[in-house]
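1. Sequence isn't available, so here's the structure alone:
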């Protein structure tokens, strides 16, 4: 099992903001969040889909993306440690993004320890899309776009071509969602329990499904808790961890 990343408390968790120029209210909520609650936290952990889409680190040259990176870097400069886990919408974010935004990249999944020592509280983090195993078409697509060879070939294309391709995929995805059963797009219980079992059952926090809730799973006789993060609709919503308790906060908290 890989060594846990180290973060500090209190910690805030967010995901699925899908920031883009077409949603100015959500962008404003994010910038206000960075200037407010995030500055009171020791760590901010972003579990994917910060962007509606990101076509690669060279996509950060747009004024909109530069503003977002500058705001994150300012938060890091203030003293909040910022961590980022790629989602399905920003899976091409790389070291260039990490440097521009002043943050630390996390693999999916990751164990994060909050403090030093063997007794430091730990959480298991994931974006969550890998757990939606009932959606066979999506999982086939996910395997393709996460393949390093495919990514290298895709990133070798001009930025304009990449953006056009991603836009066409977004439209196809929205159309496909209308015909899929909602249960297929949720996580699979067996996949969740397998992940918890592999990492010895710490509390799991993930996003992706846009179904904020607290779930309890019985894994090998242990009670394991799974928290699902909310997506953002014009208002900031986050999960707060003080080392003992997780609590949903913000304007859109369930």
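-> That came through, no problem. Keep in mind it's a predicted model, so treat the numbers as computed, not measured.

2. alpha carbons only for contacts and neighbour counts from here, please
-> Will do.

3. what residues does stretch 175-190 touch?
-> Stretch 175-190 is contacted from outside by 128-129, 131-135, 209, using CA atoms under 8 Å, 6 or more residues apart in numbering.

4. take a look at this one as well, against the first:
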């Protein structure tokens, strides 16, 4: 059956080998038979530069490149954890980098895809932080630092992020409904697929007076999560590693 797959929020790291094994199995079982694979951010728990020599990175690049060898394209939208993933690693994966908001025409459906963090506009502190770290000059400066120093900075930032999130109202870390409507209206779509919030669900809504659908991918904590789009349906699917 012809289909396209979407995943997000795997947060791959050496400390969670079961998730890595689950992803590699997913590539063999599901992605190898798809028309294309879209990864909507936070593939990795952290990314401090394409020059980081972690064996995990090479393992994932090899597995994703196998898709390309089978003629199956893969695409990547940056997340809030791996926004520094660059062209060098993407090339090693045989993966195409996409803008943070991308519209696809799939099987007669017009679909907006994104990571999803830009929709969480009620979290003013995070949005301010995001604008700061996405400044090109700051990213260039960070990537020029020695790898060991980047590792220490990243560890401190992750710790600070966990502390900040623990004190936030859970509601402000979800998407803002007006931001959702604005994005879908601006791109003239009736379908939106994103991750980031770790709240897998299919939401029915109305955009420009027409029925619309927002599909949210789940994080890969104890099971996998994917959205399968085919000529017949769009489905949010959870599956064991």
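-> Good, I have the coordinates. Treat the numbers as computed from the prediction; the structure is a model and nothing was measured.

5. related to what we said a few turns ago, and which of the contacts of stretch 175-190 of the first structure is nearest residue 250 of the first structure?
-> Set against residue 250 of the first structure, the nearest of the contacts of stretch 175-190 of the first structure by CA to CA is residue 209 (18.6 Å).

6. what residue of the second structure matches up with that closest one?
-> By TM-score structural alignment, residue 209 of the first structure lines up with residue 197 in the second structure.

7. quick one: that match and residue 110 of the second structure, what's the gap?
-> Going from residue 197 of the second structure to residue 110 of the second structure by CA to CA, to the nearest Å gives 23 Å.

8. more neighbours, the two?
-> Legend: neighbour count by other CA atoms under 10 Å for residue 197 of the second structure and residue 110, higher for residue 197 (19 against 16).

9. Could you check how far the residue nearest to the more buried one when sequence neighbours are not counted is from residue 99 of the second structure?
-> Excluding its sequence neighbours, the residue lying closest to residue 197 of the second structure (CA to CA, 6 or more residues apart in numbering) is residue 174, at 6.0 Å. Going from residue 174 of the second structure to residue 99 of the second structure by CA to CA gives 22 Å.

10. quick one, which of the two is more surrounded?
-> The neighbour comparison of residue 174 of the second structure against residue 99 (other CA under 10 Å) goes to residue 174, with 19 against 11.

11. Counterpart of that one over in the first structure?
-> Under TM-score structural alignment, residue 174 of the second structure pairs with residue 186 in the first structure.

12. and its match, helix, strand or coil?
-> Here residue 186 of the first structure is coil, with the state taken from DSSP: H, G, I helix; E, B strand; the rest coil.

13. Could you pull up the residues touching the spatially most central residue of the second structure?
-> Closest to where the C-alpha atoms of the second structure average out (CA atoms, centre = their mean) is residue 41, at 1.9 Å. Residues near residue 41 of the second structure by CA under 8 Å, 6+ apart: 8-9, 76-83, 115, 195-196.

14. Most neighbours among the residues you listed, which one?
-> residue 8 (31 neighbours).

15. ok, the equivalent of it over in the first structure - contacts?
-> Alignment note (TM-score structural alignment): residue 8 of the second structure maps to residue 15 of the first structure. Residues near residue 15 of the first structure by CA under 8 Å, 6+ apart: 46-50, 127, 207-208, 229-231.

16. please redo it, this time with the cut-off set to 6 Å
-> Taking CA atoms under 6 Å, 6 or more residues apart in numbering, we find residue 15 of the first structure in contact with 46-48, 207.

17. Residue 196 of the second structure too?
-> Per CA under 6 Å, 6+ apart, neighbours of residue 196 of the second structure: 115-117.

18. give me every residue that touches residue 135 of the first structure.
-> Taking CA under 6 Å, 6+ apart, we find residue 135 of the first structure in contact with residue 184.

19. circling back: which of the contacts of stretch 175-190 of the first structure sits closest to residue 242 of the first structure?
-> Lowest distance from residue 242 of the first structure to the contacts of stretch 175-190 of the first structure (CA to CA) belongs to residue 128, with 22.6 Å.

20. how about that closest one, what's its match in the second structure?
-> By TM-score structural alignment, residue 128 of the first structure lines up with residue 116.

21. now do residue 243 of the first structure
-> Correspondence of residue 243 of the first structure to the second structure, assessed by TM-score structural alignment: residue 231.

22. if I've got this straight, its match is in a strand?
-> No: assigned with three-state DSSP, residue 231 of the second structure falls outside any strand and is coil.

23. what about it, distance to residue 109 of the second structure?
-> Distance from residue 231 of the second structure to residue 109 of the second structure, by CA to CA: 9 Å.
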